[in-house]
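Asker: Quick one: sequence and predicted model below, then my questions.
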Amino acid sequence: MPKVRLSDGVSLNTRVDGAEGAPWVVLSNSLGSNLSMWDGQIELLTSKYRVLRYDHRGHGASDVPPGPYSLDKLVGDVIELMDHFGIEKADWIGLSMGAMTGMGLAIHHPDRFGRMVLADGRADAPEMFRAMWDQRIAVVSEGGTEAVADGTLGMWLTEDWRAANPEATAAVRAMISSTDPKGYIACCQGLKELDYLKDLGSVRVPVLYICGAEDKGAPPDVMKAMKAATPGAAYVEIPAAGHVPNINRPEAFNAALAQFLEV
């Protein structure tokens, strides 16, 4: 997979799939994951798109520079990647931290994007949310990402899915626990400053919010409020799904993508 060197010297791991000349879609991952989290969507998306995936700084095979990584920095990374690949305009699919990155892009770079799918990510950081990140930082500082792997699995994937899919569950766990602790913490520090809710009324790109019905991190009531704050936005709730419905319930997630993106 090609690495792209950014203006600050950081190299990000990327992957491109799909036919040359097709319209672009950019996929953006959650905290504690790498670009393989989208494997279940690639067959669908490449039927229409040229697909750019990337590992956030501090994640996967990307570099791990000193933190914290602000959301402004994560947003800027995307624009530099798009410029590198000659992408003037793209659709967007982001989940969790990738959805938060997408909100920043919709607010500050609306001319670069068409339709946006923002899944399982909140738009603000109330005190309880900030305290959760402080706790997570303390745990990872002490025990690495291995120390949060099981708890993260419990948030991401429903118990019945984990029981029915032990090999896939083990692969997801390995992805979480292999994330560099310094990169993980640097992103947590940036997410504590999340403050996009007040700006959602200015968004003018078409947005679909997707939420796992059993998501505890970005629950349905929070995402419904975000939908109400975003002009013209749509909302789809995935039944029996946790925080990562594209893995937990891929058929329902892909159906929502297909309808909104006209795939």
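Answerer: It's in.
Asker: CA atoms for contacts and neighbours, from now on please.
Answerer: Will do.
Asker: and the residue nearest the centre of the chain, what does it touch?
Answerer: Of all residues in the chain, the one closest to the mean position by Cα atoms, centre = their mean is Gly98, 2.4 Å from it. By Cα atoms under 8 Å, 6 or more residues apart in numbering, the residues touching Gly98 are 27-30, 118, 121.
Asker: Show me what counts as buried in the host helix or strand of it.
Answerer: Using DSSP states H and E, Gly98 sits within helix 97-108. Within helix 97-108, the residues that count as buried by 16 or more other Cα atoms under 10 Å are 97-107.
Asker: also this one, for the comparison:
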Amino acid sequence: MASNSDSSLLTLPDGRSLEYRLSAPPSGPVILLPNFLGAPFQAWDPFLPSLHARNFRTLNFNQPGHGASTTPADLTSTTFPSIADDVSHLLSHLGIETLYAWIGLSMGAALSFFFVTRHPDRVGKLIACDTLSSSPRNAGTDDIFANRVKAARDAGSLSATVESTLQRWFGDAWIAAHPDETARLRALMATTTLDGFETCCNALRSDTFDVRPLFRKVGASVEEALLVVGENDGDLPQSMATMRDEVQEGFKEAGKDREVELKLIRNAGHVSFIDGFEQFSNHVLAFL
């Protein structure tokens, strides 16, 4: 079992390695925070002390090709349902029957919808942040993920992808004002492999990626839900408002009198727990 700073590896049934970290305090309820595309789970580290101070244990894991998690031989075989099964194996390995909460951002948030609807009552509180609802093909939009994979493959590395991603997430002004945090994230993102990036992009491109049919099932699967989005995160504030309405309807259909809120993080972008840290912390800790 991992210490506060060390990660461990789990060998999955297909032979892949899954990197995870279970952090203190030893007796607290567990909150899962997966990584998101391009960055290993250490990206969450600034937020974890706030959870530990409230007696929560935190469980992080890396999706394929991020950190020390390895990729399958077939880079097209990874889907959100298959990663949800990886999570189930991890929880069984650790003897964790239920999670107090799942806090996911972007790909980690989309994954949460697949997990909770495949494994009802294993997650108490769902917090989904800054996430798409479906693959480009299912949304009828240009395949941005295919273009990013091609650019990275043509370049032979993710260096340019990391820089463009940081700029897209935070903007030039924030990057200039926060050189230390930018450098920390850049170093973390540099550990992601090209195969890992492509594998996870393939999951995001897959026809199986469409959480819209799952929104109304969330209410029957968890106790409460909260949605969070950065104000400057493209069209996600609008699409997540629709998501909120659908999830809320699902709670009503499940006979649960729970209000589902969408919290807008002012002046924040896609990784809203970093450039909107104080607002994000206030909303999420109050919900927890």
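Answerer: Yep, it's here. In this text, all values refer to a predicted model and were calculated from it rather than measured experimentally.
Asker: Give the aligned equivalent of the residue nearest to the centre of the first structure in the second structure.
Answerer: Under the alignment by TM-score structural alignment, Gly98 of the first structure pairs with Gly108 in the second structure.
Asker: now do Ala119 of the first structure
Answerer: Checking TM-score structural alignment: Ala119 of the first structure goes with Cys129.
Asker: Check Met155 of the first structure too.
Answerer: Met155 of the first structure maps onto Arg168 in the second structure, by TM-score structural alignment.
Asker: give me the number of residues near the alignment partner in the first structure of Leu37 of the second structure?
Answerer: Applying TM-score structural alignment, one finds that Leu37 of the second structure aligns to Leu31 in the first structure. The tally of other residues near Leu31 of the first structure (other Cα atoms under 10 Å) stands at 21.
Asker: From what I see, Leu31 of the first structure and Ala99 are in contact.
Answerer: No: using Cα atoms under 8 Å as the test, Leu31 of the first structure is too far from Ala99 to be in contact (10.6 Å).
Asker: follow-up on the earlier one: any idea how far the match of Gly98 of the first structure is from Leu226 of the second structure?
Answerer: 14 Å (Cα to Cα, to the nearest Å).
Asker: what's the answer for Arg118 of the second structure, then?
Answerer: Distance from Arg118 of the second structure to Leu226 of the second structure, by Cα to Cα: 19 Å.
Asker: How about Ser239 of the second structure?
Answerer: Taken as Cα to Cα, the span from Ser239 of the second structure to Leu226 of the second structure is 15 Å.
Asker: More neighbours: the two, which one.
Answerer: Neighbours per residue (other Cα under 10 Å) separate Ser239 of the second structure from Leu226, with Leu226 holding more: 22 against 14.
Asker: Need the three-state assignment for the counterpart of that one in the first structure.
Answerer: When the first structure is aligned by TM-score structural alignment, Leu226 of the second structure is paired with Leu208. Three-state assignment for Leu208 of the first structure (DSSP: H, G, I helix; E, B strand; the rest coil): strand.
Asker: and Leu208 of the first structure, what does it touch?
Answerer: 115-118, 233-236, 260.
Asker: How about Asp143 of the second structure?
Answerer: Per Cα under 8 Å, 6+ apart, neighbours of Asp143 of the second structure: 136-137, 205.
Asker: picking that back up, which residue lies closest in space to the residue nearest to the centre of the first structure, excluding its sequence neighbours?
Answerer: Ser28 (4.5 Å; Cα to Cα, 6 or more residues apart in numbering).
Asker: if I pick the one you found, what's in contact with it?
Answerer: With Cα under 8 Å, 6+ apart, Ser28 of the first structure has these contacts: 35, 53-56, 92-95, 97-99, 101.
Asker: Surely the match of Met155 of the first structure is in a helix?
Answerer: Yes: judged by three-state DSSP, Arg168 of the second structure forms part of a helix.
Asker: how deep is it tucked in, by neighbour count?
Answerer: 15.
Asker: Which residue in the first structure aligns with Thr71 of the second structure?
Answerer: Aligned partner of Thr71 of the second structure by TM-score structural alignment: Val64.
Asker: Pull out the buried residues from the contacts of Asp143 of the second structure.
Answerer: By 16+ other Cα under 10 Å, those give 136, 205 as buried.
Asker: if we can go back for a sec, check the gap between the match of Leu37 of the second structure and Val244 of the first structure for me.
Answerer: Counting by Cα to Cα - Leu31 of the first structure and Val244 of the first structure are separated by 11 Å.
Asker: hmm, back to that, in contact with the match of Ala119 of the first structure, which residues?
Answerer: 103-106, 109, 227-229, 272.
Asker: hmm, try it at 7 Å
Answerer: Cys129 of the second structure is in contact with 104-106, 109, 227-229, counting by Cα atoms under 7 Å, 6 or more residues apart in numbering.
Asker: do Val117 of the first structure as well
Answerer: 92-94, 207-209.
Asker: Helix, strand, or coil at it?
Answerer: strand.
Asker: Show me where the stretch 51-200 of the first structure has its helices.
Answerer: All helices of the stretch 51-200 of the first structure, identified by DSSP state H, counting those that start in this stretch, fall at 71-84, 97-108, 127-143, 146-156, 159-164, 166-177, 181-191.
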